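Undergrad: below: sequence and its predicted model.
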Amino acid sequence: MSLLVDASQARWRKSRRSSSTGSDCVEIADLGEAIAFRDSKDPTGPNLMLARTAWQDLSRRMASGELDL
């Protein structure tokens, strides 16, 4: 599956799980059909996009402890 979603106008927010020291910061943007992630220390760098359904599945699996992260 290929996502062709324009993230140029994304409204990024810092994840609640990011560290308070700024060393491990992730920003998330809701793009409608996709969720995008990026390193807040490199806002012009690459970002990762997941289809909304893939993000929901990943979130559920992380919350349940199914994944060893």
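TA: Here it is on my side, so go on.

Undergrad: from here on, just use CA atoms for contacts and neighbour counts.
TA: Noted.

Undergrad: hmm, A10 is touching D30, no?
TA: Yes: between A10 and D30 there is a contact under CA atoms under 8 Å: 7.4 Å.

Undergrad: the more surrounded of the two?
TA: Comparing A10 with D30 by other CA atoms under 10 Å, the one with more neighbours is D30, at 16 against 12.

Undergrad: run through the strands of this structure in chain order.
TA: Per DSSP state E, the chain carries strands over the ranges 13-14, 26-30, 34-39, 48-51.

Undergrad: try this one side by side with the last:
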Amino acid sequence: MNVDAARHPALDTTFAEWRKSSRSNPNGNQCVEVSFSTDAVGVRDSKSPRTEMVVFDHRGWGRFLARLTAGSFRIR
């Protein structure tokens, strides 16, 4: 996914509260974490929390969740 940083909000992670899904692997591996702010939603890999993250505005996050729920994504 290619993201144009000028069109998407930044996510200040200084005081971010990251959350894992209750459906995550119990040993903590292979999980994604999500953090919500006033302007953005960040998603990162729990195994590599200091690497890059995907940042959505709230409308984009809603569209992503709708497609995910509808089964629009295929795992290869």
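TA: Right, received. Where do you want to start? In this text, all values refer to a predicted model and were calculated from it rather than measured experimentally.

Undergrad: what about A29 of the first structure, neighbour count?
TA: Burial of A29 of the first structure is recorded as 19 neighbouring residues (other CA under 10 Å).

Undergrad: which residue in the second structure aligns with it?
TA: Mapped onto the second structure by TM-score structural alignment, A29 of the first structure lines up with S35.

Undergrad: contact partners for the most centrally placed residue in the second structure?
TA: Geometric centre of the second structure, nearest residue: V43, 1.9 Å, by CA atoms, centre = their mean. Going by CA atoms under 8 Å, 6 or more residues apart in numbering, V43 of the second structure touches V32, E33, V34, S35, M53, V54, V55.

Undergrad: give me the buried subset of those.
TA: V32, E33, V34, S35, M53, V55 (16 or more other CA atoms under 10 Å).

Undergrad: which non-adjacent residue is nearest the alignment partner in the first structure of K47 of the second structure?
TA: Under the alignment by TM-score structural alignment, K47 of the second structure pairs with K41 in the first structure. Leaving aside its sequence neighbours, K41 of the first structure sits nearest to C25 (CA to CA, 6 or more residues apart in numbering; 7.2 Å).
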